[in-house]
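K.L.:
can't give you the sequence, but here's the structure:
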């Protein structure tokens, strides 16, 4: 028998991710995306697979060194639409349900995405980017190696860049239709706005979309839901320009429109709720106003990417629906009724990261991940909870790998609040031995560590470290008061929560070596790492990733800084600069003695690299132990969906720093 080993950073190249699942209309088959890494090119490759729910190996339907994503069955079951990069830009393609070659459906100049079938399977609603002088009929004829002329960039809007796409141009995301048989294109929207598609009305005469069509979208920061008539392109607004709403679905009988959103009562810390719009009476009401949970999947991980929340999935009788919610480190599937009753269909210690429902037969295919299972697809009977595994994507590779499980812990913060988290023992743990221990802090801060696979954690436990990760106040999953408690108090009680986790590890885990504690985190977790080493010398080594060090400069350089600073820190560069400086780790840089590794992506526009540069120079000027690693071309998503080689390099830098200073 082969001796098992712990996992290493490079094993990321061997692991496959399965997700973006879609059940066929009759519930007999499921299409999904399998993503893996081309080990020679260090690039992601995604393909469409189709399987039968009764069993058997899923069959690969698309091939090539491309990204094939977003598979959707036509309602008549004859086709699968998907998005592919095979032509050089993302375009929509069709596959016959009987197999064969894919047919390119769109050839839009700036690509096409987000295909949504009409109920009669004749037409697909999709999005494409258009400049003011472009038409939907303009085709993509730009060669891959064609270079644009060098031009100065003129900026007039406060929102002129985005971490996901970089610097914004004058293109806007618009809605369009394409007839599957005739290939006729119809542009539905226009103007200097971005539109997100929602769904079709059951009779096919209308579609829904979400957008901010207010006079000052850069300042109002809302998302309204609209109904658009296809015949005359008239629109009807369903929400009140006072919140963020989206993920819209229409009930099969046409009487209700469901959506997920909130009215920004707590700005970015507001829990998302389920809302129902009565089409006949033109009334909008919140179904979960008194339910203190977050609707949707907000779990933090570093393995799965590209999966989106499924929204509200109606049952055939239009009396109820299924949805995903997040609670206490888990995501689960719930059933809700139009009267507002909510019942769990699947809620275990696990992460549901993708979902497709056979509403007629109350069955579903779900993607499930746990700390020791990267993720696979399962068929679930939503009435009985019975599970049947459909894919075994990583079983062969993991057969010789030893993974560390995550054991839940709960402890008290200094003010008595309960804080929840997990501890992972080192791989091949030996009773009676003391181990260096690393405390992990997640980003957000309005997100949630969960019972899901985390490659970074497994790499560290395989190297002989214990890992402690928790959800301090500010995290989702523990109610509205808990998630809101961090705003205006960054580095206050949230800092005490994280330190309470370290104290718990020292006093309750007899295998923790108190003299060899490390800490790391990214984004908000990077802020907290910077803050902690400026306020205590408890930790022998620290790694800060894509962090915030200076709220004063963050205000003007981050793509969200001008509003996030007010929402979260409750300070403003113009009217209350001292508040921003008070909560800036850079203010306390003179106190830092802990050896600090600084990791940052050079194309990070969410927490721009100047945040790392300021911290590094301030430390080096004082001759403090530090090192700065810059990742070329990487944005804020480096650890999750960044270049595979750079993701591996990042993990090894983290591991090597702790090896150097913790042993």
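P.N.:
All right, it came through fine. Keep in mind that what you see is a predicted model, and the values were worked out from it rather than measured.

K.L.:
could you use CA atoms for every contact and neighbour count after this?
P.N.:
Fine.

K.L.:
in the stretch 251-400 of the chain, what residue spans correspond to strands?
P.N.:
For the stretch 251-400 of the chain, applying DSSP state E, counting those that start in this stretch gives strands covering 256-262, 273-278, 283-286, 294-295, 313-314, 320-327, 330-337, 342-346, 351-358, 363-370, 373-381, 387-389.

K.L.:
of all those, which one is nearest residue 474?
P.N.:
Of all the strands of the stretch 251-400 of the chain, strand 294-295 sits nearest to residue 474, with 12.8 Å by Cα to Cα.

K.L.:
pasting the second one now:
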């Protein structure tokens, strides 16, 4: 795979399965270099495997399909160029989609009522005079924001205090009625009748965000997740609420029962309410390395019951799917995989997929389970879950494989203290010796996987052996593995990545131990910058969107009010003992610093201070700033910027660590 092949990198949504069980519908998206945007349409997938998938919609970006409970309608989100996504409904047999919403800031999620007559959705409500609500007032002409909280912005979105997310309900449209013509104005300027979408009814309000909605099976209540407690500005707690569909006050179901940071909530078919949450401790902020467990509320007013052990099971990267009367499907983050797991209200677990597959989402109809997934051969495909594993229904990455995809080699290396470090090597074709790139993931409580990864493929196609591992601090190996670097960043995580590098060079043929580079983004940018202050073996380095200066992170990052406090502590000397900025004077390695102008997670100042310190000390360095991009550039940025980023990275390596196929 080369950077120019980004168009072939597909993503597949959670499937929705027709109640009759004969077909599923998914959204298939991909970066379009021509449109310089992510585009996608809906596809219908016959479950028999005897017929080919067919294009179902033709929008610019159609996503999140969901059949109505009776299977007669299909709802989805449609985004037009440079406009936010809106809710649409179409006859499930096909036809012209009917718009349901025309929200100024779009719709982020939705759910069908059990009778299929109503749709609930979540949308941000802008303050009047902001975000284009008053014609003629552009962003620079808006009134000043008066801020009295610590949490007031979010990476990828911007300010949140003046556009809170709330729950709305609206009647499902009649997609079979004739459209109303646009009225001609009367002589007095009025119109007789009108066209447009129905006015939704708001169910929640207040200075907080609501989301993760689910209808109760009787259709009378909607469960959602929100942080409404008085200390929400200084802790990470959130709770499960319910609100009557007919309107009324929201009721907190979990706040008095524990210190939860809730991820998702979903009713099962028999009315019990499941939710996933981290226990963030007495302080409400103890999030480092905390796995997400599954809980159940058997009836309103009852205390939640813990169903899974957070030490060994992690449902952080999981949306709950109702399955059978008293069971749900969730995804266990384990050793670089996302394992589809059935859990019932008694806490009994059944694993449905293997330890190599990344299950992205699951749709259910009766006993039929359809999943989207990724593995070593695909960035996204669709399969039916059978008793003997997955039965693939699509091969959406075949065009990408035709361009060239290299399989990773899985390794476990024993570190210097006897601790096993797990990871992968993606090596170029040929005998070598190949120059080596040690790449470090973000998080830190995240993980590399063995699935098809565009970055590793692009670098390997350019002639580099890519070494990537999940050191201590990563997710998927138990809480102790993730929590050990709390206020000890740059200790065992540093030795783990170096020991894995040495082990990979020793165990995988064709790797050149004398020609090695290092790179990483976010926490990976942190550990790259920290490593080159302590180990000088590397020909060059790339520090991308890094957490580089814990002291200046506070008050500038959208997570600055808590992230550094928990990971590096609050004592000034303790913070400096883990700060790349504090030891930048030890760097000798040529270093490229990559960042985005709108990054609110690791703000641009982190890169500018680090780059300036290198420059003032005479280290060979360059600062690259991508306009308009945020912390997610490498994953969901504008496609042309993503391609340019690859070109800049490969140009840096061509100069400082040339390969046979990447040299100046």
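P.N.:
Yes, it's here. For clarity, every value in this text was computed on a predicted model and none was experimentally measured.

K.L.:
if we can go back for a sec, and the strands of the stretch 251-400 of the first structure: which comes nearest residue 85 of the first structure?
P.N.:
strand 351-358 (22.3 Å).

K.L.:
does anything pack onto that closest one? Which helices or strands?
P.N.:
strand 17-23, strand 330-337, strand 363-370 (3 or more Cα pairs under 8 Å, 6 or more residues apart in numbering; DSSP states H and E).

K.L.:
and residue 263 of the first structure, which of the ones you listed is closest to it?
P.N.:
strand 330-337 (21.0 Å).

K.L.:
what comes up buried for the closest one?
P.N.:
Across strand 330-337 of the first structure, burial judged by 16 or more other Cα atoms under 10 Å covers 330-337.

K.L.:
residues contacting stretch 157-176 of the first structure, please?
P.N.:
Stretch 157-176 of the first structure is contacted from outside by 125-132, 136, 185-190, 192-197, 218, 559, 603-606, 635-636, using Cα atoms under 8 Å, 6 or more residues apart in numbering.

K.L.:
now stretch 12-31 of the second structure: buried residues?
P.N.:
For stretch 12-31 of the second structure, a neighbour-count test (16+ other Cα under 10 Å) marks 12-19, 21, 23-31 as buried.

K.L.:
give me the number of residues near the aligned partner of residue 374 of the second structure in the first structure?
P.N.:
Here residue 374 of the second structure is matched to residue 369 in the first structure, going by TM-score structural alignment. The tally of other residues near residue 369 of the first structure (other Cα atoms under 10 Å) stands at 23.

K.L.:
then residue 252 of the first structure?
P.N.:
Neighbourhood size, residue 252 of the first structure [other Cα under 10 Å]: 18.

K.L.:
how close does the counterpart of it in the second structure sit to residue 322 of the second structure?
P.N.:
Matched to the second structure by TM-score structural alignment, residue 252 of the first structure sits across from residue 269. Between residue 269 of the second structure and residue 322 of the second structure the distance is 7 Å, computed by Cα to Cα, to the nearest Å.

K.L.:
can you check residue 309 of the second structure too?
P.N.:
Plainly put, residue 309 of the second structure is 20 Å away from residue 322 of the second structure if you go by Cα to Cα.

K.L.:
next one: residue 66 of the second structure
P.N.:
14 Å.

K.L.:
between those two, who's got more neighbours?
P.N.:
Just comparing residue 66 of the second structure and residue 322: by other Cα under 10 Å the higher neighbour count belongs to residue 66, 26 against 23.

K.L.:
and the strands in the stretch 451-600 of the second structure?
P.N.:
465-470, 511-521, 541-544, 591-596.

K.L.:
that older thread, now the match of residue 374 of the second structure: closest residue in space that isn't a chain neighbour?
P.N.:
Distances taken as Cα to Cα, 6 or more residues apart in numbering place residue 375 nearest to residue 369 of the first structure, at 4.2 Å, with adjacent residues excluded.

K.L.:
the one you found: neighbour count?
P.N.:
Counted with other Cα under 10 Å, residue 375 of the first structure comes out at 27.

K.L.:
and residue 375 of the second structure, by the same measure?
P.N.:
Other residues near residue 375 of the second structure come to 18 when the count uses other Cα under 10 Å.

K.L.:
could you dump the strands of the stretch 451-600 of the second structure into a markdown table and include distance to residue 553 of the second structure?
P.N.:
Formatted as a markdown table, those follow (distance: least, Cα to Cα, whole Å):
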| stretch | distance to residue 553 of the second structure |
| --- | --- |
| strand 465-470 | 25 |
| strand 511-521 | 16 |
| strand 541-544 | 16 |
| strand 591-596 | 15 |
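
K.L.:
okay if I get those as TSV plus mean neighbour count and distance to residue 142 of the second structure?
P.N.:
What follows is those, written out as TSV (neighbours: other Cα atoms under 10 Å; distance: least, Cα to Cα, whole Å):
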stretch	mean neighbour count	distance to residue 142 of the second structure
strand 465-470	28	45
strand 511-521	21	34
strand 541-544	28	33
strand 591-596	24	25
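
K.L.:
closest to residue 392 of the second structure out of those strands?
P.N.:
When the strands of the stretch 451-600 of the second structure are compared by Cα to Cα, strand 465-470 sits nearest residue 392 of the second structure, at 27.9 Å.

K.L.:
can you pull out the residues in contact with the closest one?
P.N.:
The contact list for strand 465-470 of the second structure (Cα under 8 Å, 6+ apart) reads 421-428, 434-441, 447-448, 456, 459-460, 497, 500-501, 504, 511.
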